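Novice: Predicted model, plus sequence, below.
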Amino acid sequence: MSAPQASQPTVLDGIVAGALEDLAVRRAAVSEADLRAALADVDPPRDPMPHFRGPGSSVIAEVKRRSPSKGELADIPDPAALAREYAAGGAAAISVLTERRRFGGSLDDLRAVRAAVDVPLLRKDFIVTEYQLLEARAAGADLALLIVASLPGELLPRLHDYARELGLTVLVEVHDEEETARAVDLGAELVGVNARNLKTLAVDDGTFGRLAPLIPDDRVKVAESGIFGPQDVRRFVAEGARAVLVGEALVKDGAPRRAVEAMTGIRQ
């Protein structure tokens, strides 16, 4: 009998591996004690949940230069200026990509946006350690992304609990039924359903409609990927979304403030 073949690394595996290499460099330069000390100078975390639970659709607008699936999306020399446009358009929160290799982001982007706007900020990265959560809070983030697919076993609840201890609101991202069950059992208050499979980068437009009924209605459901205009927002709102996370469509739009306004406040 032939030996079982090892599973091939996925796109997500490669991204996480790169993120960990970059993390090692930052960790060598800034100790955990230094990050904890920096927390004293950071404003208390802002709570996005009242807005998400309010009437009509909420928009999480993303600062995103590129992606593994689409390559270069937009030249963003001034993330703060883009964030101010998002805030003026009524964004409930702003997501800042801080992963360097595949998305072209950095913690400096997050710090710049924090200095420019007062709306809640999401650190969007491939977080697999407590240190990254400390980094997020010290840089001014109010929310952090935890991707269920990259957090096996007890790592997910451990990081979720630690993020909450830091005062961070946690966006728990799922892609299939098993991950959704883990997020629900975790007690996640904010659940993002990503139509893009991060293991293959394929997009399934039916993902949100399939998984949303598995999430209790007392949780806030966020639709991610495949959102290019108000018509998409209306579809997801009809399927149970209270918020949408939008990156590509906004960074490529010549009028991001107007684009956010058009996606905000849509009701079923």
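Specialist: Good, I have the coordinates. Numbering: from 1, shown residues only.
Novice: Every contact and neighbour count from this point should use C-alpha atoms.
Specialist: Noted.
Novice: And the helices in this structure, which stretches?
Specialist: 11-29, 32-38, 49-52, 79-88, 107-116, 130-138, 155-165, 177-186, 207-211, 230-238, 248-251, 256-263 (DSSP state H).
Novice: Including mean neighbour count and distance to Arg65, could those helices go into JSON lines?
Specialist: Formatted as JSON lines, the helices of the chain follow (neighbours: other Cα atoms under 10 Å; distance: least, Cα to Cα, whole Å):
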{"stretch": "helix 11-29", "mean neighbour count": "14", "distance to Arg65": "16"}
{"stretch": "helix 32-38", "mean neighbour count": "14", "distance to Arg65": "27"}
{"stretch": "helix 49-52", "mean neighbour count": "16", "distance to Arg65": "25"}
{"stretch": "helix 79-88", "mean neighbour count": "21", "distance to Arg65": "10"}
{"stretch": "helix 107-116", "mean neighbour count": "19", "distance to Arg65": "11"}
{"stretch": "helix 130-138", "mean neighbour count": "22", "distance to Arg65": "19"}
{"stretch": "helix 155-165", "mean neighbour count": "18", "distance to Arg65": "26"}
{"stretch": "helix 177-186", "mean neighbour count": "16", "distance to Arg65": "28"}
{"stretch": "helix 207-211", "mean neighbour count": "19", "distance to Arg65": "25"}
{"stretch": "helix 230-238", "mean neighbour count": "18", "distance to Arg65": "22"}
{"stretch": "helix 248-251", "mean neighbour count": "22", "distance to Arg65": "8"}
{"stretch": "helix 256-263", "mean neighbour count": "21", "distance to Arg65": "14"}
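Novice: Now render these as a markdown table, adding distance to Ser69.
Specialist: Shown next, in a markdown table, are the helices of the chain (distance: least, Cα to Cα, whole Å):
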| stretch | distance to Ser69 |
| --- | --- |
| helix 11-29 | 10 |
| helix 32-38 | 33 |
| helix 49-52 | 28 |
| helix 79-88 | 21 |
| helix 107-116 | 21 |
| helix 130-138 | 24 |
| helix 155-165 | 26 |
| helix 177-186 | 22 |
| helix 207-211 | 18 |
| helix 230-238 | 20 |
| helix 248-251 | 11 |
| helix 256-263 | 22 |
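Novice: adding another structure so you can compare the two:
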Amino acid sequence: MILDDLVTVTKKRLLRHQQVLSLDELKQTVAQLPKDTQPNFLAILKQPGLHIIAEVKQASPSKGTIVTDFPYMEIATSYEKAGADAISVLTEPDYFNGHLPYLKHINDHVSVPTLRKDFTIDPYMIYEAKANGAGIILLIVAILDDQQLINYRELAESLGMQAIVEVHTAQEVQRALKSGANIIGINNRNLKTFQVDFNNSLRLRHMIPTTIPVVAESGIKTQEDVAILVDAGFNAILMGETLMRSQQKATLIKGFKEAAL
């Protein structure tokens, strides 16, 4: 399965990174950083209206190369100018053609929170995210056990970051809630098959208390989709491929914002 392969290559990459910079050395670097380097994403999500996490992504396992021209810095700054509330940056290199330096470069040029979009499987990656400027990390329930979900979220929060705890099934929603998740993302994409079902978000939304902000992820393409999600009570959407394929990214973001009114 693709998800298993992604975890395997992430483990190998993690070992390479640790050989270059040990966890203790990375912790020392992070200890010198201010705790609150970005606006608090949880506080942003609790404000009225629909919030947009705009993604900087060149490729994916299911689609291959999405765009060949990839001025990632220009894309990120255009997202912010168009009103995006946060920017998601792919840092997974083997399947998504992402790179950790992208996160650092983008963070240095935008004022909105940045999300390290990767397959977090170890505390080392959380410290890496902080060292490269992230204000948000992603914790995928399908690849973590219950104790890891708690420990990793608490570690992120102790470093001044927030965690989006991502689910795809009803059982995963229950595990996310049990872990104390403060933000839950419902992925319409099955990470084992990479098939997308837009209605997955709608089926699972009612299981999550309204006090917890919820993000809809994947398969969101039109203003009609956005309006449906707003009516269902979503606080935010994460959009990648639709934005990356568009030649009018800023116009698209503004249109989605208008659809949420």
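Specialist: Cool, got the structure. Quantities reported herein were computed from a predicted structural model and do not represent experimental measurements.
Novice: Minimum distance to Lys199 of the first structure: which of the helices of the first structure has it?
Specialist: Of all the helices of the first structure, it is helix 11-29 that lies closest to Lys199 of the first structure, at 5.0 Å by Cα to Cα.
Novice: now what about that closest one, what contacts it?
Specialist: Glu99, Arg100, Arg101, Arg102, Phe126, Gln132, Ser150, Leu198, Lys199, Thr200, Leu201 (Cα atoms under 8 Å, 6 or more residues apart in numbering).
Novice: Do I have it right that Gly229 of the first structure meets Thr264?
Specialist: No. If you go by Cα atoms under 8 Å, Gly229 of the first structure and Thr264 don't touch, sitting 10.5 Å apart.
Novice: and the aligned residue in the second structure for Glu32 of the first structure, what does it touch?
Specialist: Applying TM-score structural alignment, one finds that Glu32 of the first structure aligns to Leu23 in the second structure. Listed by Cα under 8 Å, 6+ apart, the contact set of Leu23 of the second structure reads Tyr124.
Novice: residue in the first structure matching Glu74 of the second structure?
Specialist: Checking TM-score structural alignment: Glu74 of the second structure goes with Ala81.
Novice: before we move on, what about Glu55 of the second structure?
Specialist: Glu55 of the second structure maps onto Glu62 in the first structure, by TM-score structural alignment.
Novice: Report the separation between its match and Gly14 of the first structure.
Specialist: 22 Å (Cα to Cα, to the nearest Å).
Novice: Same check on Val96 of the first structure?
Specialist: Relative to Gly14 of the first structure, and taking Cα to Cα, Val96 of the first structure is found at 21 Å.
Novice: same check, this time on Leu214 of the first structure
Specialist: From Leu214 of the first structure to Gly14 of the first structure the distance is 29 Å (Cα to Cα).
Novice: do the same with Ala188 of the first structure
Specialist: Ala188 of the first structure is 26 Å from Gly14 of the first structure, by Cα to Cα.
Novice: and what of Val42 of the first structure?
Specialist: 32 Å.
Novice: same deal with Leu121 of the first structure?
Specialist: 26 Å.
Novice: repeat for Leu82 of the first structure
Specialist: From Leu82 of the first structure to Gly14 of the first structure the distance is 29 Å (Cα to Cα).
Novice: residue contacts, Val220 of the first structure?
Specialist: Contacts for Val220 of the first structure (Cα under 8 Å, 6+ apart) come out as Phe52, Arg53, Glu189, Leu190, Val191, Ala241, Arg242, Ala243.
Novice: Would you mind finding the match for the third one in the second structure?
Specialist: Matched to the second structure by TM-score structural alignment, Glu189 of the first structure sits across from Asn182.
Novice: Can you get me a residue count around that match?
Specialist: Each residue near Asn182 of the second structure was counted by other Cα atoms under 10 Å, and the total is 17.
Novice: One more: the one 4 residues further on?
Specialist: Look at Ile186 of the second structure: counted by other Cα under 10 Å, it has 27 neighbours.
Novice: Can you verify my assumption that it contacts Glu166?
Specialist: Yes. With contact defined as Cα under 8 Å, Ile186 of the second structure counts as touching Glu166 (5.8 Å).
Novice: Spell out which residues are contacts of both of those two.
Specialist: Counting by Cα under 8 Å, 6+ apart, nothing touches both Ile186 of the second structure and Glu166.
Novice: Identify the residues contacting the alignment partner in the second structure of Ala93 of the first structure.
Specialist: Using TM-score structural alignment, the equivalent of Ala93 of the first structure in the second structure is Ala86. Going by Cα under 8 Å, 6+ apart, Ala86 of the second structure touches Phe41, Ile52, Ile53, Ala54, Glu80, Val112, Pro113, Thr114, Leu115.
Novice: burial measure for the third one, as a count.
Specialist: In this case it means Ile53 of the second structure. 27.
Novice: Does it touch Leu238 like I think?
Specialist: Yes. With contact defined as Cα under 8 Å, Ile53 of the second structure reaches Leu238; the gap is 4.6 Å.
Novice: Please identify which of Gly229 and Thr264 of the first structure sits among more neighbours.
Specialist: Taking other Cα under 10 Å, Gly229 of the first structure and Thr264 do not tie; Thr264 has more neighbours (22 against 15).
Novice: what's the more buried one in contact with, if anything?
Specialist: Gly56, Ser57, Ser58, Val59, Gly90, Ala91.
Novice: Next, the contact list for the alignment partner in the first structure of Val173 of the second structure, please.
Specialist: Aligned by TM-score structural alignment, Val173 of the second structure pairs with Thr180 of the first structure. For Thr180 of the first structure, the contact set (Cα under 8 Å, 6+ apart) comprises Val174, Leu211, Leu214, Ile215.
Novice: Ser62 of the second structure too?
Specialist: So, once contact is read as Cα under 8 Å, 6+ apart, Ser62 of the second structure ends up touching Phe194.
Novice: which residues touch the aligned residue in the first structure for Val230 of the second structure?
Specialist: Alignment note: Val230 of the second structure maps to Val237 in the first structure; criterion TM-score structural alignment. Listed by Cα under 8 Å, 6+ apart, the contact set of Val237 of the first structure reads Ser57, Ala243, Ile266, Arg267, Gln268.
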